[in-house]
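Trainee: predicted model and sequence follow; I will ask about them next.
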Amino acid sequence: MSSEEFHHLKVHLKDIASATDNFDRQKLIGHGGFRSVYKGELSLPKGKCMIAFKRLDPKYGQGNDEFWKEVIMLSKYRHENLVSLLCFCDEGHERILGYEFASRGSLDHYLSDVSLTWTQRIKICIGVARALNYLHDPNNTQKRVIHRDIKSSNILLDENWTAKVSDFGLSKFGPANQPQTYVFSNVVGTPGYCDPLYWELGYLTKESDIYSFGVVLFEVMCGRLCYKYRDGRINEILVGVWKNHYDENRLDDIVSSDLKKQTDSNSLMTFSAIASRCLNRNRKERPTMLEIVKELEVALAKQKLSQTSRSLVELGRLAKPPLVYESREELLSLLSNGFRHNDTTWLSINKDKRVYETISIIKCITDDEIEDLEVIEDGNSRFDYVIEDAPDFKLKISTQFLIPSVTYNINLVYKFEQSDHGTCVPYKYKLDEEADYSGPFIAQVRKDGWLVTQLYQFTCTQREHHFTIECLTLASVECQILEGIEFCHVEYVI
């Protein structure tokens, strides 16, 4: 086969050798079958990037066929959840494939890792299911691809835990315009994952991939590989045991105990039901990949709903005095209206159930400065005390309840006691480390009459953040009252 069609992906062996320090063992990140995988940084037309180089070993015989099959396959089929082919090398006896580097490695290394949450596991499975649905092509827009070696070690994970299906050297093409595509071939695959009918009869269908994916779903749920390994060999395959436990309603005996603590029972029920259907011996009783995608998305939605409900209850427990409610709807209403956590912190949620935190101005101003300011009571404030007619002042702000990865506005909350000065902010301000002041700007009027203006915007990395803000009052403004600093979720990040 000529490589001219794929010339734009071809790189020189000397460049790969340089990127991998001449295939140094320190660069080796994977080994098995008839290939070794190295990592290295290489300059491509799109820029310099880290690449995983799969170096095929010709002495195993199948290397050349696997090589060209992957070049063709990954050049024509592109999907978010398929590993991307970035380059290849075909010089002399060397056959090397260069893929996008998946920094977290393969899924099999995380099956027993308790830090990989149930929510993350479902999302990974959804990604794989979407990729397989694309390959099986229910829309008849391309040749159908049967992967033929779906297993957890062939599911790679990038830095964002996005699943990337890899290793297409054993895949088969078939027509997509038929309900069933039968391909007769020599049986290949991995024991435990391989469809029993394919193993026994030698004919391959897209349902063979579905069986293999069902095994992966059980691995994800049980927190272990589908076989027991002893003395360098597989000595027991667990798939039959797992299926029997599900059929006998004894799922608790096989599901990872660490996962059960964080898993919603309804989510687990939906997940396990679709996994079990994948393992049906009768291929006609197995679901399509599109059905699997939909059921996994339902399992994810149930898990998120359960997490949200637990989070809302935990948030409600912070209220002093405690909130009194009889239903989830009542709790949502109370949290939306907001509540006092203590004398200096007010909490509420928005329509997306994101936490808003407002800190009393009394807590934000240091003891030394507050002695020179007029502290008064205000029956319209969410706090017992506010500050009147503050001149120049410095705010030291510490949050407690923000949500990581959410972008927040830092807002100043104030009002005018007597004169109507409109919505012009009567201050200019800067962060402690900044040289120049910003402002004044236009404020928004809150429903209760208080004015709110954005000082800064930032993306939260942890629950606790610390800010120091210096404010100067404009000379023409009098009778202003300061309530506090509000952290509210940004719905549209610019």
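Mentor: Perfect, thanks for sending it. Residues are numbered from 1 along each chain as shown.
Trainee: contacts and neighbour counts: CA atoms only from here.
Mentor: Noted.
Trainee: mind listing the helices for the stretch 1-150 of the chain?
Mentor: 13-19, 63-76, 118-136 (DSSP state H, counting those that start in this stretch).
Trainee: buried set for the first one?
Mentor: Taking 16 or more other Cα atoms under 10 Å as the basis for neighbour counts, the residues of helix 13-19 that come out buried are 13, 16, 19.
Trainee: quick check: the last one touching L44?
Mentor: No - judged on Cα atoms under 8 Å, A19 makes no contact with L44 at a distance of 12.0 Å.
Trainee: tell me how far the helix or strand where K428 lies is from the chain's mean position?
Mentor: If you go by DSSP states H and E, K428 is part of strand 427-431. Strand 427-431 has its C-alpha centroid displaced from the chain centroid by 36 Å (Cα atoms, centre = their mean, to the nearest Å).
Trainee: with stretch 244-256 instead?
Mentor: For stretch 244-256, the distance to the chain centre is 28 Å (Cα atoms, centre = their mean).
Trainee: then this one, side by side with the first:
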Amino acid sequence: MENPNGIAAVARRRYEDRTIEEMIDPRLNEETYENIFTVNKGPDKDSLDAFIKIACQCVKETQGERPTLKFIITQLREALSFQEKSKDNLKFSLEGIKLATENFREENLIGGGAFWRTYKVALRHADRSYPIAVKRFDKSHEHEFLKELQFLLEYKHQNIVTLVGYCNDVVEKIIVYEYSSRGSLNKHLHYKDLTWMKRLAICIDIASGLAFLHEGGSRQETVIHRDIKGSNILLSDDWKAKISDFGLSYTIPTSKDIHFVIDNVYGTTGYCDPVYVELGYLTEQSDIYSFGVVLFEILCGKLMVEYINGRREILINLVKGHYEKGKLHEMVFEGIKDQIAPKSLTIFQNIAHDCLHHEREERPKSPEVLQQLKKALQFQEDYDIWKPKLPNDYKKLLQMSDVQDTNSTKKYEVLYKDLYHNFTKGILIEEGNVLFLLGGNGERNVTISANTFSYTNSCLHKWKSIPESRFHGVMEMLDIFNLKIKIETRSQHLSQNVDYGVYLVFKFSNLTKISSKPLYVNLTYQNKSKTSNAYFATWRDNDWMMIELWRFTNDKEDTILMFLLDGFSEYCCGDSTIYIEGIEFRAITNVKHEETDESKKVQQVSKSDSQLDSLQQSPTNHEEILKRSENYDDSKKLFWLGEVKGKKHLMLSAKEALNNYSNAELFKMKPSTHSRFPVVIELLPQQVFRINCTIKRQMLSRDVDYVCYLVFKLSKNCHGMHCPIKVRDLLRWTDKEAEIIYFISPSPWNLHDIDQTPKLWAEEWMAVKVWKFNINHEFKDDYFDVKLRLISYEGTMSGLIVYGLEFRPV
């Protein structure tokens, strides 16, 4: 209402008139939590001034006068700092505290000390309950109250108890801080649920808090707590530790050359530094001594100060004696003894003992204690997490390698984690001829060096060192078509009852990876006196390749495997030489072992015989679609047309599929008594086989995905049909990869995610998928052409008897 140009103009004027504070929302000045506590929430004066100043700079009339975001952030952080340190912001009313504690009712009491008592209170706000702790000081100890309050206002750290508020009344001195649900540390020492890992984390929290105190945070001063003990360490629900009770703390400015102060002795017997007790010299090393006592309490699961038969017993000297005799393990808490890694225990007990050194100068400083405790935790995590991942016989494997065992060092440099990573990268054993490697699921993989193979053509190979190999050398073969390599190896280092693939690892000298697609190489080899082929090699790192030769289940401790490698196909890589690294045994999942003749009667994927019979009867309403011309001869049917779940299903005869193919001399027509078409076509010897036909769009359903199957069988004199066949869509080849199909089911290791393998269609006929398309997406005219080219990788193929093409809706 004051200015039509908005609040910015009003703020500028009021800032100049010094009346801008009249604009502050009055609700900021006080907030009441359901009448339990009335907390003064008004902004601190310094905080408010800093905020208003930067806000008004932001709305200056010209851009050049406005500050940068970096400067704005700095000023807002300063305003926040002022507010956080404001005492008035945290002031609670005595009436509210009395109401919340039911006038300090004994049932709400949760702890106490020499001059204070603590009560648990539930602070309700916005339909939620927040537990807090109310620390009530004795009236005669106002000094301790003010000291602790001032400290908690100035020092904030994740391992220092957090101040919530205070009440500085004439008759009551009260500090309110966050409630720690698990209470003090000393109450949990003898419980098994406080595991060694949790105990280490608590020790690190305490050491972190001490390092913050001793280094002064951002302030140029050292804070000495003077009463570090288990009852002053509070634990949250997630076992986070926080140091509390700063009524006896002492602050020394670091700007002055002061190494100690002389003061009256305060603290708890059994935890106090003996030098401090004897001479009154107080330094931060006094806290280190007390912390050393707490560390041994955590390790031994008991307090170092006990009352036995009414007498106070201080046990720390007994613990030190056991340590110095090398018998400290006798005093370790039984509930955690079996959990502790040997190296973690060694580091922990060493730093705990160093904290108790009778010479203060020999005691470690808090950052060093923190560092050693983190190291103990690191070795414990290493022991718990990484050692179980190592092979059971890892020590035996290490003895056969040049990798250092964790037990062979004195300075704890080698971790089980590092060993595990070495095993996952691979370690050389057996004089560098075997590479042992752990898989991601703990399975054991092994690669045998080509140095162990036998070579018949001795003049055509030589041992060569190349940096890309995992072995010290590889075998260079000068004639890739005539390898004559005999491999005899054993499965002794493999996992039991695990399925493995056996791979040849190699690379061509003049070939680099240009595609992630498997490379056709056609390696001929013998296994168990049976000649086999492995057609495709997959790429690995550094242009190395792998080609699978066999699969087996390793159900014996030591299986002897033998292979004889003949050579690669002449269509492979010309006159290239080849580097052979070795034979790899790699654990595999979803294993399909070599199929028997019986299992090669593959599953039927087309219609059942009854469905195919119904397909013969073309619906009358499709008669016009079936006639390609006025000369259509119904006695020589070229189509079957039907429906599957409301979608058109087309069967095209071999004669029609090849009606536009000019090289008719490459086929011969054969009458068929078993085919639903009167004529089938047999393929004569050739390397390239083309499918060429035209289909009217009305024969297929609109906007439906179709799969085109080639329906065939093989004659008794078929040749070259066992090799993979490449299928290319000649009309749409620019945006599609060539597909690979098989007319004879290959070994499982020749599939490489290829699903274009023959399946039983009906009776003696087979079907293989050659094409997939969507008629609406890919064809716009009334007629569309199908032009597919099938090329054999290995030259001539013949004896393929073609029944026709089936266009099946997906």
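Mentor: Thanks, I have the structure now. Keep in mind that what you see is a predicted model, and the values were worked out from it rather than measured.
Trainee: number of nearby residues for D113 of the first structure?
Mentor: Neighbours of D113 of the first structure under the rule other Cα atoms under 10 Å: 13.
Trainee: so how far is I349 of the first structure from L323 of the first structure?
Mentor: 14 Å (Cα to Cα, to the nearest Å).
Trainee: more neighbours: which of these two?
Mentor: The neighbour count for L323 of the first structure versus I349, taken as other Cα under 10 Å, is higher for I349 (22 against 15).
Trainee: please tell me how far the more buried one sits from H489 of the first structure.
Mentor: The gap separating I349 of the first structure from H489 of the first structure is 9 Å, by Cα to Cα.
Trainee: between these two, which contacts overlap?
Mentor: 355-356 (Cα atoms under 8 Å, 6 or more residues apart in numbering).
Trainee: matching residues in the first structure for stretch 374-384 of the second structure?
Mentor: The alignment of stretch 374-384 of the second structure onto the first structure (TM-score structural alignment) spans residues 297-307.
Trainee: can you list the buried residues in stretch 254-263 of the first structure?
Mentor: Residues of stretch 254-263 of the first structure classed as buried: 254-256, 258-259, 263 (neighbour count, 16+ other Cα under 10 Å).
Trainee: dump those into JSON lines; add distance to H79 of the first structure as well.
Mentor: Output for those, formatted as JSON lines (distance: Cα to Cα, whole Å):
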{"residue": "I254", "distance to H79 of the first structure": "33"}
{"residue": "V255", "distance to H79 of the first structure": "31"}
{"residue": "S256", "distance to H79 of the first structure": "31"}
{"residue": "D258", "distance to H79 of the first structure": "33"}
{"residue": "L259", "distance to H79 of the first structure": "30"}
{"residue": "T263", "distance to H79 of the first structure": "29"}
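Trainee: out of those residues, which is nearest to Y246 of the first structure?
Mentor: Top of the list for closeness to Y246 of the first structure, among these and by Cα to Cα, is I254 at 8.9 Å.
Trainee: which non-adjacent residue is nearest that closest one?
Mentor: For I254 of the first structure, ignoring the flanking residues on the chain, the nearest one in space by Cα to Cα, 6 or more residues apart in numbering is C222 at 5.8 Å.
Trainee: wait, what's in contact with the counterpart of that neighbour in the second structure?
Mentor: Aligned by TM-score structural alignment, C222 of the first structure pairs with C300 of the second structure. C300 of the second structure makes contact with 331-333, according to Cα under 8 Å, 6+ apart.
Trainee: try 10 Å this time
Mentor: 189-190, 294, 319, 328-337 (Cα atoms under 10 Å, 6 or more residues apart in numbering).
Trainee: cool, R25 of the first structure as well?
Mentor: By Cα under 10 Å, 6+ apart, the neighbours of R25 of the first structure are Y38.
Trainee: hang on, the earlier thing: need the residues that contact the match of stretch 374-384 of the second structure.
Mentor: 118-123, 125-126, 262-272, 274, 291-296, 308-313.
Trainee: give me the longest helix you can find in the first structure.
Mentor: The residue-count maximum for a helix in the first structure (DSSP state H) belongs to helix 289-316.
Trainee: after that one, next one along is what?
Mentor: Under the assignment DSSP H and E, the closest C-terminal helix or strand after helix 289-316 of the first structure is helix 328-337.
Trainee: which parts of the longest strand seen in the second structure are buried?
Mentor: Scanning the second structure for the strand with the most residues, using DSSP state E, yields strand 705-719. By neighbour count on 16+ other Cα under 10 Å, the buried set for strand 705-719 of the second structure is 705-714, 718-719.
Trainee: from those residues, which single one is nearest I314 of the second structure?
Mentor: Once Cα to Cα is applied, the member of these that ends up nearest I314 of the second structure is D705, at 85.0 Å.
Trainee: quick check: the closest one touching K648?
Mentor: No - between D705 of the second structure and K648 there is no contact under Cα atoms under 10 Å: 11.2 Å.
Trainee: give the residues shared as contacts by the two.
Mentor: Listed as contacting both D705 of the second structure and K648 by Cα under 10 Å, 6+ apart are 807-809.
Trainee: could you redo the residues you listed as JSON lines and give each row secondary structure, distance to A50 of the second structure and neighbour count?
Mentor: JSON lines is the format used below for the shared contacts of D705 and K648 of the second structure (DSSP: H, G, I helix; E, B strand; the rest coil; distance: Cα to Cα, whole Å; neighbours: other Cα atoms under 10 Å):
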{"residue": "F807", "secondary structure": "strand", "distance to A50 of the second structure": "78", "neighbour count": "24"}
{"residue": "R808", "secondary structure": "strand", "distance to A50 of the second structure": "76", "neighbour count": "21"}
{"residue": "P809", "secondary structure": "strand", "distance to A50 of the second structure": "73", "neighbour count": "22"}
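Trainee: can you lay out these as TSV showing distance to E16 of the second structure?
Mentor: Listed next are the shared contacts of D705 and K648 of the second structure as TSV, based on distance: Cα to Cα, whole Å:
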residue	distance to E16 of the second structure
F807	85
R808	83
P809	80
